[in-house]
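1. Here is my input, please return the structure:
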Amino acid sequence: MATSAVARETILSLRRTIAKIEGVLPERLETPAAAPMVAGVILRESGLAVKSKLSSTLRTGAEHLDAALGGGLPDAALTEIHGPDPRDAGAAAGFALGMAGLARRRHAERPVLWIGAGEAFSEAGFPYAPGLLAFCGLSPGDLLVCDIRKLADALWIAEEAARLSELSAVFLEVRGNPRILDLTATRRLHRRAQIAGRPVFLLRQSAGAEPTAAPFRLLVSAAPATPRSTVAGPLPGSIGQAAYAVTLDKSRSALAGQFVLEWNPHELAFQERRPEDPGSMVPASQRRARPASASGTVLAFRPSEIQAAARLQPSREQHPAHRRPRRTG
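-> This next block holds a predicted model:
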């Protein structure tokens, strides 16, 4: 009897130690199957418990992506958004602005802070304020932009802003893999996001994967846009809604997946593009291959007509300047 009591006390002590290290409630380690699970965390600052938050998710609107994320991106955590190549900086920023609009709607339309560190804004440009309202519902006064040259100063601003519940979300945009943005720095951002109950997004340009405290990492690049939809059908030669190729590179559930999303500025949500949709990046199945349309009338030009058409073409000197090749030297 005494031996079983000592063993039980040892197990309870181990559970309390594990819960203290992981920052979760000890009751979560021994909740009966019939009892409802409460997703709570204990947050500590200087070794003292400060407050408890219920975990919630920020849904993107894409059903399959939200399912792979476990209901959506965490609403009180650090999330990484990567643009793998330099040319993907605009697509990653557009996807992040969509998440900023979703976060603002969720948190009583409070302002969003966007911090650009080092050469982030020099390479990708500033967020275009006049177009934000039509794109993601952010007026120029709802987006606070901070351009900081030193990464250490930008990181300090992000850490201080991440603990403020008066903001809807905090975005930190950096370029590459700076040494100062290590596991310890991202752990501080993640912990302060949990304390404030607000999302913090780490937007990285041309960065490789490295260990961070972010539970999720998304790789975002541009996807081909579909033609604009009209009452009469797709409008040929037009450009429809912004499209993104999103890869779930890191997640707590160890689930990986690739998704093609379109941002709907009217619904302020992402929509998943199906493989059978026009303009999809996924090729059609061979069983459902569409036969090629019948060829029309073929016209043959006589040599004299070809020479006459060649004389009507402008010379090299008459071409517009923007048609000439750029100098690389």
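2. switch to C-alpha atoms for all contacts and neighbour counts from now on
-> Fine.
3. other SSEs contacting the helix or strand G94 falls within?
-> For G94, the host element (DSSP states H and E) is helix 89-106. Judged by 3 or more CA pairs under 8 Å, 6 or more residues apart in numbering; DSSP states H and E, helix 89-106 is in contact with strand 78-83, helix 129-136, strand 169-175, strand 200-205, strand 216-222, strand 269-272.
4. List of residues touching the helix or strand just after the third one?
-> Scanning the chain past strand 169-175 towards its C-terminal end, the next helix or strand to appear is helix 183-196 (assignment: DSSP H and E). Outside helix 183-196, the residues within contact range by CA atoms under 8 Å, 6 or more residues apart in numbering are 43, 51-53, 76-78, 158-159, 162-165, 199-200, 211-214.
5. what ranges do the strands span in the stretch 1-150 of the chain?
-> Here the stretch 1-150 of the chain has its strands, by DSSP state E, counting those that start in this stretch, at 40-45, 48-54, 57-58, 73-74, 78-83, 112-117, 143-148.
6. got it, and the stretch 201-329 of the chain?
-> So, for the stretch 201-329 of the chain - with DSSP E, counting those that start in this stretch - the strands run 216-222, 229-230, 233-234, 243-250, 257-264, 269-272.
7. Switch the ones you listed over to JSON lines; also include distance to A2 and mean neighbour count.
-> Below are those laid out as JSON lines (distance: least, CA to CA, whole Å; neighbours: other CA atoms under 10 Å):
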{"stretch": "strand 216-222", "distance to A2": "46", "mean neighbour count": "22"}
{"stretch": "strand 229-230", "distance to A2": "75", "mean neighbour count": "11"}
{"stretch": "strand 233-234", "distance to A2": "78", "mean neighbour count": "12"}
{"stretch": "strand 243-250", "distance to A2": "46", "mean neighbour count": "21"}
{"stretch": "strand 257-264", "distance to A2": "52", "mean neighbour count": "20"}
{"stretch": "strand 269-272", "distance to A2": "59", "mean neighbour count": "20"}
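8. right, and these - which one's nearest A100?
-> Evaluated over the strands of the stretch 201-329 of the chain, closeness to A100 peaks at strand 269-272, with 11.0 Å, by CA to CA.
9. which helices and strands does the closest one pack with?
-> helix 89-106, strand 257-264.
10. Including distance to T17, could these go into TSV?
-> As requested, the helices and strands packed on strand 269-272 are arranged in TSV below (distance: least, CA to CA, whole Å):
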stretch	distance to T17
helix 89-106	35
strand 257-264	35
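11. so who does E109 touch?
-> S168.
12. Let's see this one next, to set against the first:
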Amino acid sequence: MLSLRAKQTGKSILWLRTLAASRKGGRFNPAGFAELGGDPSALFIVVAPDEATLLRSAVDALRCDDFGAVVIECWGSPAILDLTASRRLTLAADRSGATAIMLRLGAREQPSTASTRWAVRSAFSRPLEANAPGHPTMDLTLLRRRSGPSGKSWRVEWSRDNQCFQEHQQSTFRQKPKTLSGSVVPFFGVGQAAARERSKLIA
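-> Coordinates of the predicted model:
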């Protein structure tokens, strides 16, 4: 969802995964990606044998002009993902204007140069009319923000039609959700014009 928000016109999304993340996290579902509003034909998935290959590939990808967003997925807290590696990713993203999203599953907190760090958990969705399944819903907690306060939490749902996160409403489906503004959750409002003005690493 974040990669769809960060996607730039005419550019693709690259999803880099380690073999361990692929085995433990499951295979990517193109149909599910399309249901979120994504275009599977504009998404490239690469599986790296280990974390060292993953990080080298991520830096090379972020330096490439063809990708608007690069998702970097690993499992756990590999020692190789230190401040030096994090800094390389940040610099590469800053220079190209691409958005780097570090997805760390089953990980503990560790230092990084990311502009923001989030904890994401699934939540119950709000049923739609006729008790149809609701939009994907999650609880977000801003653990760290380099340029401002942190510690806030939000419950949001994903709007496929608007390609954005919306404030989750506990009331009936007839109440229209509010779109979160960029002033509330900084990354969600990232536009192409501002892409080169912000740090592009999120972990």
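13. coming back round to it: kindly supply the ChimeraX command isolating those of the contacts of helix 183-196 of the first structure that are buried.
-> The buried subset of the contacts of helix 183-196 of the first structure, as determined by 16 or more other CA atoms under 10 Å, is captured in ChimeraX by this line:
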select :43,52,76,77,78,158,159,162,163,164,199,200,212,213,214
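14. ok, S139 of the first structure touching L133?
-> Yes - at 5.0 Å, S139 of the first structure and L133 qualify as touching, with contact defined as CA atoms under 8 Å.
15. Count the residues that sit near L181 of the first structure.
-> For L181 of the first structure, the count of nearby residues is 15 (other CA atoms under 10 Å).
16. Could you measure from it over to P227 of the first structure?
-> Remark: distance between L181 of the first structure and P227 of the first structure (CA to CA, to the nearest Å) = 41 Å.
17. cool, E173 of the first structure as well?
-> 31 Å.
18. cool, and A96 of the first structure?
-> Applying CA to CA to A96 of the first structure and P227 of the first structure gives a distance of 23 Å.
19. Show me what S57 of the second structure aligns to in the first structure.
-> With TM-score structural alignment as the criterion, S57 of the second structure lines up with I157 in the first structure.
20. would that match count as being in a strand?
-> No - read with DSSP: H, G, I helix; E, B strand; the rest coil, I157 of the first structure is helix and lies in no strand.
21. From Q194 of the first structure, how far out is it?
-> For I157 of the first structure, the distance to Q194 of the first structure equals 17 Å [CA to CA].
22. Which of these two has more residues huddled nearby?
-> Per other CA under 10 Å, whichever of I157 of the first structure and Q194 has more neighbours is Q194, with 27 against 15.
23. That one matches what in the second structure?
-> Using TM-score structural alignment, the partner of Q194 of the first structure in the second structure is D94.
24. looking at the strands of the stretch 1-150 of the first structure, which is buried most?
-> Comparing the strands of the stretch 1-150 of the first structure by mean neighbour count (mean count of other CA atoms under 10 Å), strand 78-83 ranks first with a mean of 26.
25. what's that strand packed up against?
-> Strand 78-83 of the first structure packs on helix 89-106, helix 183-196, strand 200-205, strand 216-222, going by 3+ CA pairs under 8 Å, 6+ apart.
26. Tell me which of the ones you listed lies nearest to E267 of the first structure.
-> helix 89-106 (10.4 Å).
27. residues in contact with the closest one?
-> With CA under 8 Å, 6+ apart, helix 89-106 of the first structure has contacts from 58, 60, 81-83, 110-112, 124, 135-138, 168-169, 199, 201, 203, 205-206, 220-222, 244, 263, 268-270.
28. now for the helices and strands packed on strand 78-83 of the first structure, which one comes closest to C146 of the first structure?
-> Closest among these, using CA to CA: strand 200-205, at 14.2 Å.
29. after superposition, how close is that closest one to the second structure?
-> Here the mean offset of strand 200-205 of the first structure against the second structure after fitting is 0.4 Å, by mean CA distance after the TM-score superposition for the first structure.
30. could you give the angle of that strand to strand 112-117?
-> Angle of strand 200-205 of the first structure versus strand 112-117, following axes from the mean of the first three to the mean of the last three CA atoms, to 10 degrees, is 40 degrees.
31. Quick one: end-to-end length of stretch 247-257 of the first structure, please.
-> Stretch 247-257 of the first structure: ends 6 Å apart by CA to CA.
32. can I assume W154 of the second structure is in contact with L140?
-> Yes - with contacts counted by CA under 8 Å, W154 of the second structure reaches L140, the gap being 5.2 Å.
33. okay, now M102 of the second structure: neighbour count?
-> For M102 of the second structure, the count of nearby residues is 21 (other CA under 10 Å).
34. next one: A223 of the first structure
-> A223 of the first structure: 18 neighbours (other CA under 10 Å).
35. Just give me the match in the second structure for it.
-> In the second structure, A223 of the first structure lands on A123 (TM-score structural alignment).
36. Just want the angle from the longest helix anywhere in the first structure to strand 40-45.
-> Looking across the first structure with DSSP state H, the single longest helix is helix 2-22. Counting by the same axes, to 10 degrees, helix 2-22 of the first structure lies at 70 degrees to strand 40-45.
37. who are the neighbours of helix 2-22 of the first structure, in terms of helices and strands?
-> Using 3+ CA pairs under 8 Å, 6+ apart as the contact test, no helix or strand touches helix 2-22 of the first structure.
38. mind running it again at 10 Å?
-> With contacts taken as 3 or more CA pairs under 10 Å, 6 or more residues apart in numbering; DSSP states H and E, helix 2-22 of the first structure sits against strand 40-45.
39. Give the aligned range of the strand it packs on in the second structure.
-> Using TM-score structural alignment, strand 40-45 of the first structure finds no match anywhere in the second structure.
40. now the farthest one out in the second structure, which residue is it?
-> The C-alpha centroid of the second structure is most remote from A130, which lies 31.3 Å away (CA atoms, centre = their mean).
41. about what we covered before: quick one, what contacts the match of A223 of the first structure?
-> Applying CA atoms under 10 Å, 6 or more residues apart in numbering to A123 of the second structure gives the contacts 136-140, 155-157.
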